[in-house]
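> Based on what follows, work out the 3D shape:
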Amino acid sequence: MNIAMNPVSATTQTAPAIEARSLNLTLGGKTLLDDFSLSLASGELTALLGPNGAGKSSLLKVLSGEADGGGTIHFFGQDRETYAPAMLARHLGVLPQHSNLTFAFTAREVVELGSLPLQLTKKDTQALATETMSRVDVLSLQDRLYPTLSGGEKQRVHLARVLTQLSHAGEQCILMLDEPTSALDLAHQHRTLQVARELARSGAAVIVVIHDLNLAAQYADRLVIINQGKVQADGTPWQALTPEIIQRVYGWPVHVSKHPTQDFPVVIPAG
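This next block holds a predicted model:
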């Protein structure tokens, strides 16, 4: 069972995957989103960057409906509020930073939870779970109890669950990843972002919250840097990751140079 998304048709997919306008969010007296607007296209991997507390995770929560930021949010030209929950679950997948799951499910059972909106047969569910677990390198963990897994293993199991959930999204697919590499080793950091980029190449709109500027530069098509509730930079890695922008947003001097073998910027702290 192939879970790759179908390429987006220019004739059927004219509206942005996500169109958010005039979002506002204040928590604990701190403004996280200030009349914030953002448009995201299908077929593109967008990295959301910014200092701690800049509002990156909060933005994902507002976009997905977990938090109320007012304004308007449309998915594929349709008001998000008009989607039936079961239909939305087939087209929108969210990987949070942390999971509160404490039940003694096996890793495979957690992944198979992603098939609930799809109404598949048991056989098809098992085949799909096997494929998605293989894709993110957790098939060897399938019989392990979820609470016994390491933080990084749990992250990858939940990524497989979200991939299972979105396997029937077709041309209308949105994947939101909140710091998906935070607990991963080097190889799995890159594999996770490779999977995210593959989904974008096959037509999904992918938005990733990430702190590592160099990983973002290597894998993302577009970088959106936010701070104090507003967009500070929005463009390609070369456009967004300049020493001036990084100094202004993060308050730290850096050098930016070209990767020795690939065409993306490498950020090196100068202080």
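> contacts and neighbour counts: CA atoms only from here.
Fine.
> mind listing the helices for the stretch 101-250 of the chain?
Using DSSP state H, counting those that start in this stretch, the helices of the stretch 101-250 of the chain run over 107-112, 122-135, 151-165, 186-201, 213-219, 237-240, 243-250.
> can you put these in TSV and add mean neighbour count?
Output for the helices of the stretch 101-250 of the chain, formatted as TSV (neighbours: other CA atoms under 10 Å):
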stretch	mean neighbour count
helix 107-112	24
helix 122-135	18
helix 151-165	25
helix 186-201	18
helix 213-219	20
helix 237-240	18
helix 243-250	16
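> and for comparison, fold this next one:
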Amino acid sequence: MWDRRISRKPSPCDISCKREWKIDRKDHSALDRHKWIEKQTDTASGAAYRQMNKRLERAQRTLDSLTVAAKRYDGDIWIDIRPSNRKELLHLTEGIIIFGSGRMTSSNDAARTPTQSILHADGHQWKVAHNPGMSGEKPRMPGVAIPKLSIGQQDHIGLTGANGLGKTTVMNALLDSMPEDLPHLIVQQQTGEAALSQTMRRLAALQGKERSQVLAAFAQLNADPDKLLSNEAPSPGELRKLMLCLGILDRPQLIVMDEPTNYLDLESKVALARCLADYPGALVVASHDEWFLDQVVR
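Okay, here's the model as predicted:
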């Protein structure tokens, strides 16, 4: 029988707590139940402990791999990337790029035909502006007049200008001149559900060193890798950071980014500028952010 000091019927949990409950030594049935419960508790506790220990070991291995990657890629996420052996990667002749079609006309047309926009190339700073033209001219051609344009293996080009004047037209024409076998990465301004799904699938498929490298690079861009590890959907700004970090695995020799500072706070913008400034290959960035372009253009 239970000791009379017990004022309520104990639960199985209570039975296992020797300091709280006492069993009459003559009550063999209660003693047997107590031993059985202790055995089951120990078995369950052992299984739970082993399961928890395995989780901790997996987490530690992940942490160790991230630590190694962070040390290796700290300050230089481009460590495995080399510039192209080609001296010139992109090239456009002088002429007019027609809006919409991207069709190029000759330099003779550019000289005698007024256009709606004109591109001024001052070194590596390019600006698309409204073409003031002259009074009394015939209707303007819907396009942007450009000088001869060339992008070398390590050139960092900044392209700016008001919306609707032809930045995207110029970018598309440049990309049309790109060699098919050139390793490259293009990060668009707008990213939809398809881009999100494709990017997250690629991240999920990564293993070992590559996964660690991407997460370490993501952290250097002022982003939280834990958010990715928890399968939380990234924001638009985080998604484009992740696209850049995943693109590093392909060792691109040309990176093209359209308005990369959209959706970024100041700290993230500074981190991205520092990262792109160190990129050893060719870079083309279209942006309204003059401070950002000053940091990455060379």
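> re the thing from before, wait, which of the helices of the stretch 101-250 of the first structure is closest to residue 54 of the first structure?
Among the helices of the stretch 101-250 of the first structure, helix 243-250 comes nearest to residue 54 of the first structure, with 9.9 Å by CA to CA.
> packing partners for the closest one?
In terms of contacts (3 or more CA pairs under 8 Å, 6 or more residues apart in numbering; DSSP states H and E), helix 243-250 of the first structure is packed against strand 230-235, strand 254-258.
> If you count contacts, what does the shortest one end up packed against?
Strand 254-258 of the first structure makes packing contacts with helix 243-250, strand 265-269 when contacts are defined by 3+ CA pairs under 8 Å, 6+ apart.
> Trace residue 205 of the first structure over to the second structure, please.
In the second structure, residue 205 of the first structure lines up with residue 282, judged by TM-score structural alignment.
> for residue 239 of the first structure, same thing?
For residue 239 of the first structure, no residue is aligned by TM-score structural alignment.
> gap between residue 239 of the first structure and residue 208 of the first structure?
18 Å (CA to CA, to the nearest Å).
> Next, the contact list for the match of residue 205 of the first structure, please.
If you count contacts by CA atoms under 8 Å, 6 or more residues apart in numbering, residue 282 of the second structure has them with 83, 151, 152, 153, 154, 155, 156, 253, 254, 255.
> any idea what the fifth one aligns with in the first structure?
What that stands for is residue 154 of the second structure. Structural alignment (TM-score structural alignment) places residue 154 of the second structure against residue 43 in the first structure.
> tally of neighbours for the equivalent of residue 150 of the first structure over in the second structure?
In the second structure, residue 150 of the first structure lines up with residue 235, judged by TM-score structural alignment. For residue 235 of the second structure, the neighbour count with other CA atoms under 10 Å is 12.
> Same check on residue 148 of the first structure?
There are 13 residues near residue 148 of the first structure, going by other CA under 10 Å.
> could you list every residue that touches the residue mapped onto residue 187 of the first structure from the second structure?
Counting by TM-score structural alignment, residue 187 of the first structure lines up with residue 267 in the second structure. Residues counted as contacts of residue 267 of the second structure (CA under 8 Å, 6+ apart) are residue 222.
> Try it again at 10 Å.
Residue 267 of the second structure makes contact with 221, 222, 223, 273, according to CA atoms under 10 Å, 6 or more residues apart in numbering.
> biggest separation within these, which pair?
Maximum pairwise distance among those (CA to CA): 14.2 Å, between 223 and 273.
> Now for residue 194 of the second structure, how many residues are close by?
Residues lying near residue 194 of the second structure (other CA under 10 Å) number 8.
> what separates it from residue 247 of the second structure, distance-wise?
17 Å.
> any idea how far residue 169 of the second structure is from residue 163 of the second structure?
11 Å.
> Check residue 212 of the second structure too.
Per CA to CA, residue 212 of the second structure is found 37 Å from residue 169 of the second structure.
> In the second structure, where's the longest strand?
strand 115-122 (DSSP state E).
> Report the contact partners of residue 105 of the first structure.
Remark: with contacts taken as CA under 10 Å, 6+ apart, residue 105 of the first structure is in contact with 111, 143, 144, 145, 146, 147.
> at 7 Å instead, please
145, 146 (CA atoms under 7 Å, 6 or more residues apart in numbering).
> do the same with the one 3 residues further on
Under the criterion of CA under 7 Å, 6+ apart, the contact list for residue 108 of the first structure reads 142, 143.
> circling back to that earlier point, which other helices and strands contact the helix or strand just after the longest strand of the second structure?
Per DSSP states H and E, the first helix or strand lying C-terminal to strand 115-122 of the second structure is strand 125-130. Taking 3 or more CA pairs under 7 Å, 6 or more residues apart in numbering; DSSP states H and E as contact, the helices and strands that strand 125-130 of the second structure lies on are strand 115-122, strand 156-161.
> contact partners of the shortest one?
It refers to strand 156-161 of the second structure. In contact with strand 156-161 of the second structure (CA under 7 Å, 6+ apart) are residues 124-129, 167, 282-288, 293, 296-298.
> how about that strand: buried residues?
Applying a neighbour-count criterion of 16 or more other CA atoms under 10 Å, one finds 156, 157, 158, 159, 160, 161 buried in strand 156-161 of the second structure.
> Comparing it with the first structure, how large is the average distance?
Strand 156-161 of the second structure: mean distance to aligned residues in the first structure after superposition is 1.1 Å, counting by mean CA distance after the TM-score superposition for the first structure.
> what angle sits between that strand and helix 266-277?
Relative orientation of strand 156-161 of the second structure and helix 266-277, computed by axes from the mean of the first three to the mean of the last three CA atoms, to 10 degrees: 130 degrees.
> quick one on the thing from earlier: export the helices of the stretch 101-250 of the first structure to CSV and tack on distance to residue 4 of the first structure?
Shown next, in CSV, are these (distance: least, CA to CA, whole Å):
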stretch, distance to residue 4 of the first structure
helix 107-112, 17
helix 122-135, 11
helix 151-165, 10
helix 186-201, 7
helix 213-219, 18
helix 237-240, 26
helix 243-250, 35
